[in-house]
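Chemist: Pasting a predicted model and its sequence here:
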Amino acid sequence: MAMAGSVRIMLHWSDVGELRRFEEAIRALGNDTSRKVLARAVNRTGEMARTKVRRALTKQTGLKRKVIVAAVKTNRSDWEDLTFSLYSTGGDVSLKFFEPKETDEGVRAKPFNRSTVFPATFLRGGEWPGGRGALLAGGHAFFRAGTKRLPIERARSGVIIPAEMVKDATAEAFTSTAATVLPKRVEHEIKRVTKGVVS
């Protein structure tokens, strides 16, 4: 059974303690200008974090980068809400997306970037090995749900993208980028808008 899930990771300018040293300069800019400055800084930092998250999540899950790019969505900061977020929904990813190959023992695939055999799973119909037919359902792997030939169910990898986003190297990529880059981007934007007078 595929378990559906949803998760969101967020970057807010006030989450980073080092930004306190910029508070006086931010207040001096006035409300509209300061929010514009902070929105730009949050978005630029978020974009850098997103690049690192995609890279880490690709390696962590074993999925192709284009799958990760399609699965992880972005909400950018604006004047009203100074938050940049990455979010994803979905459940247990099919083995189809992990380079599956049929073997004597079952389908071999690479979820989590580890070559793993899933016993009693198959990609094709017919007798093994010489009587095998075409791929079933466009390359999805299946297993029998009971002792008879039917019904069959789609085999899953154990990879759930929303769950992987908030742990291990992927979570670290997001939080470490926010902590190190956001203060520098705020400082850069303040200097930029005041032409170096306020920093």
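Modeler: Nice, I can see it.
Chemist: all contacts plus neighbour counts: C-alpha atoms, from now on.
Modeler: Will do.
Chemist: the strands in the protein, which residues?
Modeler: 5-12, 73-75, 83-90, 92-94, 101-102, 106-109, 116-119, 121-122, 142-144, 152-154, 156-160 (DSSP state E).
Chemist: Most tightly packed of those strands?
Modeler: Mean neighbours per residue, mean count of other CA atoms under 10 Å, is largest over the strands of the chain for strand 121-122, with a mean of 24.
Chemist: hang on, the earlier thing: columns distance to Thr51 on top of the strands of the chain, output as a markdown table?
Modeler: Output for the strands of the chain, formatted as a markdown table (distance: least, CA to CA, whole Å):
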| stretch | distance to Thr51 |
| --- | --- |
| strand 5-12 | 14 |
| strand 73-75 | 11 |
| strand 83-90 | 11 |
| strand 92-94 | 22 |
| strand 101-102 | 30 |
| strand 106-109 | 26 |
| strand 116-119 | 28 |
| strand 121-122 | 35 |
| strand 142-144 | 34 |
| strand 152-154 | 32 |
| strand 156-160 | 20 |
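Chemist: OK, contacts around Ser115?
Modeler: Applying CA atoms under 8 Å, 6 or more residues apart in numbering to Ser115 gives the contacts Arg108, Ala109.
Chemist: Distance of it relative to Ala109?
Modeler: Remark: distance between Ser115 and Ala109 (CA to CA, to the nearest Å) = 6 Å.
Chemist: again, but for Pro162
Modeler: Distance, Pro162 to Ala109, by CA to CA: 21 Å.
Chemist: go on, Thr116?
Modeler: For Thr116, the distance to Ala109 - CA to CA - is 6 Å.
Chemist: now Phe22
Modeler: 50 Å.
Chemist: Second structure follows, compare the two:
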Amino acid sequence: MSTIRVDLDGDGLTVFGHALAALGDEAKARTALRRTVNKTTAMAYTRVKRALAKQVGAPQAKIIKYGDVRRIPAQGASLSSRIVASGGYMPLKHFGARRTRRGISAAPWGKRRVFRSTFFVQKLGGQVFKRLPGQRDAIDKLWGPAIPRELIQGETAAAFELAAQMVFPKELNRQIEGLASGAFK
């Protein structure tokens, strides 16, 4: 399982101190920070799904299904929120696979290529297979990227970092002002 995680430590403790001073109450400060972390993670989750779909070359719905990508919000006293993905590799058939003379053409990682000497097996769900060399009746299923691995690298990781840097400070100020003025409870 791969995880993208938002934690408050180091500089986060300084931020917590400023929030505590502004609100005058540790419980309110903790509430402001928890809400901020959750809002930041929710916005990052949207951007991560979009970047992940582009990075692996499959629709978001397939990525969520095969990667079991989900957001776990901070609750109670915890100031930790996570975006997690589990699962294995996605079948090659989900990357726009189509039959050509030379084999199956598909676009995992957003780059179309022909997988030579491959074929569809309709009885096995329309999956893409390749015959194993030297074995007449042995076939091997072909796979694309693994969502948990892709979640923590490339454009997806950069999308998370950017969202966290842009959203967190603004949202924290909004939460502190709202709780201090009594607009939020």
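Modeler: In hand now; what should we look at? Being a predicted model, the structure only gives us computed values, none of them experimental.
Chemist: Can you pull the TM-score for these?
Modeler: Once superposed, the chains reach a TM-score of 0.88 (TM-score structural alignment, normalised by the length of the second structure), with 180 aligned residues with a CA RMSD of 2.1 Å.
Chemist: What lines up with Ala120 of the first structure in the second structure?
Modeler: If you follow Ala120 of the first structure across to the second structure using TM-score structural alignment, you land on Ser117.
Chemist: let me redo that: Val193 of the first structure
Modeler: Per TM-score structural alignment, Val193 of the first structure is aligned with Leu179.
Chemist: ok so, going back, so what's in contact with Thr116 and Ala109 of the first structure at the same time?
Modeler: By CA under 8 Å, 6+ apart, no residue touches both Thr116 of the first structure and Ala109.
Chemist: The equivalent of Arg136 of the second structure over in the first structure: neighbour count?
Modeler: In the first structure, the residue paired with Arg136 of the second structure is Arg149, using TM-score structural alignment. By other CA atoms under 10 Å, the residues close to Arg149 of the first structure number 9.
Chemist: can I assume Arg154 of the first structure is in contact with Phe143?
Modeler: Yes: applying CA atoms under 8 Å as the test, Arg154 of the first structure and Phe143 come out as touching, 6.5 Å apart.
Chemist: who touches both of the two?
Modeler: Listed contacts common to Arg154 of the first structure and Phe143 are nil; contacts here mean CA under 8 Å, 6+ apart.
Chemist: the helices in the first structure, which residues?
Modeler: Secondary structure of the first structure by DSSP state H: the helices cover 23-28, 31-61, 65-71, 161-165, 168-194.
Chemist: now those in TSV, with mean neighbour count and distance to Ser6 of the first structure?
Modeler: Output for the helices of the first structure, formatted as TSV (neighbours: other CA atoms under 10 Å; distance: least, CA to CA, whole Å):
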stretch	mean neighbour count	distance to Ser6 of the first structure
helix 23-28	14	34
helix 31-61	21	16
helix 65-71	14	11
helix 161-165	22	6
helix 168-194	18	15
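Chemist: Go through those and name the closest to Asp104 of the first structure.
Modeler: Closest approach to Asp104 of the first structure among the helices of the first structure is made by helix 31-61 (25.3 Å; CA to CA).
Chemist: what stretch of the second structure does that closest one fall on?
Modeler: Using TM-score structural alignment, the residues of the second structure aligned to helix 31-61 of the first structure are 26-56.
Chemist: By how much does that stretch deviate from the first structure on average?
Modeler: On superposition with the first structure, the mean distance recorded for stretch 26-56 of the second structure (mean CA distance after the TM-score superposition for the first structure) is 0.7 Å.
Chemist: One more: stretch 158-168 of the second structure?
Modeler: Taken over the aligned residues, the distance from stretch 158-168 of the second structure to the first structure averages 1.0 Å (mean CA distance after the TM-score superposition for the first structure).
Chemist: got the contact list for the match of Arg136 of the second structure?
Modeler: Contacts of Arg149 of the first structure by CA under 8 Å, 6+ apart: none found.
Chemist: where's it relative to Asn75 of the first structure, distance?
Modeler: As for Arg149 of the first structure, its distance to Asn75 of the first structure is 46 Å (criterion: CA to CA).
Chemist: before we move on, what about Arg124 of the first structure?
Modeler: 41 Å.
Chemist: Map Trp13 of the first structure across to the second structure for me.
Modeler: Per TM-score structural alignment, the equivalent position to Trp13 of the first structure in the second structure is Leu8.
Chemist: ok, its match - contacts?
Modeler: Leu8 of the second structure sits next to Leu79, Ser80 when contact means CA under 8 Å, 6+ apart.
Chemist: now with 6 Å?
Modeler: Residues near Leu8 of the second structure by CA atoms under 6 Å, 6 or more residues apart in numbering: none.
Chemist: isn't Ser80 of the second structure right next to Asp7, touching?
Modeler: Yes: using CA atoms under 6 Å, Ser80 of the second structure and Asp7 qualify as a contacting pair, with a distance of 4.9 Å.
Chemist: so what's Asp78 of the first structure closest to, chain neighbours aside?
Modeler: Ala39 (5.6 Å; CA to CA, 6 or more residues apart in numbering).
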